[in-house]
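1. Attaching a predicted model along with its sequence, questions to come.
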Amino acid sequence: MWDQQDKEAGSPFLSASRKRETIVIVVLLITLLSLAGYWYYSTMLATIIPRQIVSRNFVGIIRIEGYIEEPSVVNRYVDVINQAMKNESVKAVVLIIDSGGGYADYVEQIYLDLLMLKEKKPLVASVILALSGGYYIAVAADYIYVHPTSMVGNVGVKASMPSILIPSEQFIETGVYKWTGFSLLKFPFTLDRALENFVSAVESGRGDRLKISRTELKKALIYLGSEAVELGLADEIGSMQKAIEAAAERANLTSYDVVEIRPRLEQPSSLQSELSNYASGKNEIGALTIDRLNALHPPLAIHFIYLPSESLREMSQSPPPIQSNANVSAPAGEKNVVVDVSHGNQISWWVLDTLIVELAKRNVTVSFLSSWFDVESQLDNASALIVASPTFTYSANEIEQIKRFLDRGGLLLLFFDPAWEHIGPSGLQSEIIAPINSLSTSFGLSFAKGYLYNEKEYFGIYRNIYVRNFGDHPLTQNLSSLIMFTATHIRSVNNGIAWTSNETFSSMSERNGNYTVIAIVKRGNGAIIAVGDLTFLMEPYCYLEDNYRFIANLASLIAKTEIKAPEKEEAAAEKIVRPNLPVGTRKVFRDEVDGKVSNFTWIKVSDREIVVERVNQTVHYYLNEEGALERWTSDGRECVYDKPIPEPPFPLTRGKSWRHETNYTLTLEGVEYHGRLSEENLVEGFENVTAGDGNTYFCAKIKYKREEVIYAYGMEMKMIMEGYCWISSEAGTVKQEFTIKYYNNNVLAGIENERIILLSIEK
């Protein structure tokens, strides 16, 4: 009764049962509040705090891991630093750094926040890897521990150059740099200023402990932990536990717990999940590419980041447009300059436009030719041949043609630039300098590996070098200073005509010296000019120092070049008649393909059938009554030509030419594929050729180009064969030298150099 009355009246007096219920509720509330407090600390400190807390003193752990390239990543670090700063229970902080840096602004934000944290609490770093921006962050700490083989340093800056503006008349802007933001010429100095900020941070953080000069710091070397301690870049060899103890000691803690501070809210990060997941601690240095970097922060972005050099190879190449099958010239004149782009040359009018303008003023035309067949045809009337940054090697026959051109007084201009934009993937596959040196070494010139740099005097960045030492030559007339941009040096049979100062270093030899960057070698009545840079010819770089004066001197030298016409041979001997090879004739040839040698046999089975037997293949060629090729078969394959391919139009005389085009059907394993073939031939002259059997044959030298295109497997496959064939009246074909280039969807897939010579003939 009393219980009921008390309830109804709202009495303050409770029964024993009610009191027990109230006590339970209070205990539950206290428990919930305790759990809430525990949730707060466990969320903030990311560790299970023991139920029996002896001390509320904590040494907090903050992990800096992976690349710092996205807002979500830097926001997490800012969050944990802010927690450590504001939570009074955190008495000291240990940074565990395993990072190659990242976007400059993000790195600086973390660095500046850590400086604020350091003002309030001891800050100690434990380094696994601290490169570039990772080390920038490390120097905010009071004390840095490293492992003996930790990687430390790489103090430097990376950025993509401003793009070239192609304006729109529909979308307009104010200010010449509104789109690009920076001048091409001034941007390197912006990087230099960013580097100065980085170096100043290192000097400020390390103070008098630093035993390395600013010049040495700017080299961006990577040091092992033990060496970093010796140089004052770090303080001591020690583990993470050692760093924790040191942080506690600096905070005068004798009793403390260690907790890892985590962000309160995890934010998704595509880059972190791919490269360096914050939670798992993955750190895949090298997985980040230049393309990925530019996608995250478009060019002009500045990065304090370490990327292996291999990342450049993954970069989407955007070289200047290559001019092919075109004649880009000044108004018609008597002299012509041929620019070879038949060897995958990374060159175009975009690079040579200032030289083209100066040549036009002197009534000299310029032709960009993508076929060696066309290049060679034009050399008879050319004053100069320009070969710049080829990515395919030159054959022995092509070099011989160039030698004859030089002997008649021609100029050969060789340009090589070691920068990625002038090399490209094909150049890397060819060991970069092999293609240009396949030609230059025939004349006592060799372009060196690597690039030149000068850390004391440079334009903007260390590899934009000054050249102020010149020899006496028309090319160097009135020159006092050039600036070259990522140039290489040239080894020459003479001393060259332009050299760097003795404070210039080679990136490969790491030795200083007076390096030759422009060299000239005489050959017959002509000369070879070798230059170790291309960028200095382009706008706006051509207007610095005396760069443009050099271009004008070069144009004048070309315009004054006099070349002799090819000498004519005796007309009486200039005729090859149709070879009379009876049925049963057997010829054995030696075949060399890229250094691999084998033999094959040519057999005239009948007037309508020829058989060619190779080691792993036999081909039957079937002719019509006029001797034209109608079809061929080989191991279940058959090719039928819509228009039979005719034999050469005998008699062969100098200057005779012929062309042929036809479609064809190729059957492979019962499936038909359709293609087309075109070829052009020209009798250039006559030569005596010594065959492998020791006999000498008087031959017509025929220059030819053959192109085949076939559509199969969803691709356009193309083969271009260019070279020479020597045919005699007595033995027919005696020798062939040619190059074959293979393309898939107009992308070069391979290249072969082949040489065939007659070994014996039995009639």
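-> Received the coordinates, thanks.

2. drop to CA atoms for contacts and neighbour counts, all remaining ones
-> Fine.

3. What residues of the helix ranked longest in the chain count as buried?
-> Taking DSSP state H as the criterion, the chain has its longest helix at helix 16-45. Of the residues in helix 16-45, 38, 41-45 count as buried by neighbour count, 16 or more other Cα atoms under 10 Å.

4. After that helix, heading C-terminal, what element do we hit next?
-> Next helix or strand after helix 16-45 toward the C-terminus (DSSP states H and E): strand 58-65.

5. here comes the other one, which I'd like you to weigh against the first:
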Amino acid sequence: MARTNLLKGIGVFAIVVIVVVGATAATGTLLSGASPSGDTEAPAYDSGLLPTAVDDSGTVEPPQSDETKTVVIDQSHGNAVGESDMEPLVDALIESGHDVRFYSGGTDSGFGGGTGGLSSGGSGLNATLRSADAFVVANPASAYTSGEINGIESFADAGGRVLLLADPVPPSASTQSIPVNIPIGTGSGTATTPGQPTNLAANFGISFGAGYLFDMENNANNYQRIYADPSGDDALTAGADRLVFDDATALTTDADATPIVQSDAQSSATRRDGTYPVAVRTDSVVAIGNTEFLAPDSATVADNDAFVSNIASFLVTGDKQPGVPEPADAATGPGTGTGGFGDQPDTTPTLPGNGTSP
């Protein structure tokens, strides 16, 4: 009897060992991803959320023009975009022999001289524009004075090319006639909260929106990285069938301005679907509700390279009358000449690319 009980106990113990060993082996198989047949390759889980590739192999081409032109980029209003943020555009202009100057108020620093050299000088904004061919404004943190606005309008009327760029205004920024924001830090590395050239753009019948555009379904792998398409057949969108803008804002215009790029998206300001202009043009003035597309990592995405190349050509293919805006005098008054920084028509250094040495 005792022997029978012992044999039963041994049998139960053997069964338990077999079950435990079998379970451990099965668990090891599951954890290792191996199938019972010994195949160690398990199929990848398809979540359906893999990013869609967006071509980024474009090249920004230098513009073609018959003579050297001078492009002035404003940095005198706490502008939150610097040279490195628009490097593809600047490089394309310099490569084709044009002069690029960064105006900072008392000092103009630039690249060019027809050969890509560095040049500098001090003058007021309107005095600087007299010998320039194009003027670029991006994300200013302070408003333009009435004298500056009058001078820039005269500059555009005389055939000078004007490019206005701005991103959405952060919710915390002041929103009066123009957001006036305080620079963060000091020196050449100063960063500022982006603003918009509201009062300057309004003079050309253009207004920048406050909110950003987004698309939750059809986007370039981020809901704020929207697609946009040409509207019409403007030369600025030649070869640019599909554009990508990251953190763009919509524009509104009067009857004199024509949308040239639009996006089917939603606005964070209204939460409404619509077709929103992202770039507009009126004569020699172009406004774009984004600056990111000029950056090195964005300028070659989709057809952005063609758009940036066309913008470079736009800046240097105008026929601007020299000497405009005119100096202030008894007839015109200070509104057309001072520009808020003082007018120095007799001492302003001639900018490179206008037939004389700097």
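-> Sure thing, it's come through. Bear in mind that the values here come from a model prediction, so they are computed numbers and not experimental data.

6. What is the corresponding segment of structure 1 for stretch 304-321 of structure 2?
-> Residues 547-564 of structure 1 are matched to stretch 304-321 of structure 2 when aligned by TM-score structural alignment.

7. Over to stretch 69-86 of structure 2?
-> Against structure 1, stretch 69-86 of structure 2 falls on residues 335-352 (TM-score structural alignment).

8. Please compute how far that stretch lies from its chain's middle.
-> Centre-to-centre, stretch 335-352 of structure 1 and its host chain are 20 Å apart (Cα atoms, centre = their mean, to the nearest Å).

9. Stretch 157-175 of structure 2 too?
-> On Cα atoms, centre = their mean, the centre of stretch 157-175 of structure 2 falls 12 Å from that of its chain.

10. one step back: who touches the match of stretch 304-321 of structure 2?
-> Applying Cα atoms under 8 Å, 6 or more residues apart in numbering, the set of residues contacting stretch 547-564 of structure 1 from outside is 335, 354-355, 358-359, 362-364, 382-384, 408-411, 474-479, 481-483, 536-537, 541-542.

11. again, only this time at 6 Å
-> The contact list for stretch 547-564 of structure 1 (Cα atoms under 6 Å, 6 or more residues apart in numbering) reads 355, 358-359, 408-410, 475, 482, 542.

12. Okay, buried residues for that stretch please.
-> Using 16+ other Cα under 10 Å as the test for burial, stretch 547-564 of structure 1 gives 547-559, 562-563.

13. if we can go back for a sec, take the buried residues of helix 16-45 of structure 1 and lay them out in TSV including distance to residue 677 of structure 1.
-> Converted to TSV, these look like this (distance: Cα to Cα, whole Å):
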residue	distance to residue 677 of structure 1
38	81
41	78
42	75
43	73
44	74
45	74
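
14. sorry, back to before: check which helices and strands the longest helix of structure 1 is in contact with.
-> With contacts taken as 3 or more Cα pairs under 6 Å, 6 or more residues apart in numbering; DSSP states H and E, helix 16-45 of structure 1 sits against no other helix or strand.

15. That helix to strand 58-65, inter-axis angle?
-> Per axes from the mean of the first three to the mean of the last three Cα atoms, to 10 degrees, the angle that helix 16-45 of structure 1 makes with strand 58-65 is 50 degrees.

16. Where does helix 16-45 of structure 1 end up in structure 2?
-> Aligning helix 16-45 of structure 1 against structure 2 (TM-score structural alignment) gives no matching residues.

17. centre of the chain versus that helix, how much separation?
-> With Cα atoms, centre = their mean, you get 64 Å for helix 16-45 of structure 1.

18. tally of neighbours for residue 522 of structure 1?
-> Residues near residue 522 of structure 1, counting by other Cα atoms under 10 Å, number 15.

19. Please apply the same query to residue 567 of structure 1.
-> 7.

20. For it, give its distance to residue 552 of structure 1.
-> 32 Å (Cα to Cα, to the nearest Å).

21. Residue 87 of structure 2 falls within a helix, correct?
-> Yes: assessed by DSSP: H, G, I helix; E, B strand; the rest coil, residue 87 of structure 2 belongs to a helix.

22. What distance do you get for it to residue 206 of structure 2?
-> Distance of residue 87 of structure 2 to residue 206 of structure 2, given as Cα to Cα: 26 Å.

23. So between these two, which is more surrounded?
-> residue 206 (27 against 15).

24. Residue in structure 1 paired with the more buried one?
-> Taking TM-score structural alignment, the alignment pairs residue 206 of structure 2 with residue 445 from structure 1.

25. My read is that that match contacts residue 489, right?
-> No: the criterion here is Cα atoms under 6 Å, and residue 445 of structure 1 misses it with residue 489 at 10.5 Å.

26. Okay, the residue positioned nearest the centre of structure 2 and residue 166 of structure 2: tell me how far apart.
-> The C-alpha lying nearest the average C-alpha coordinate of structure 2 belongs to residue 291 (Cα atoms, centre = their mean; 1.8 Å). Residue 291 of structure 2 is 6 Å from residue 166 of structure 2, where distance means Cα to Cα.
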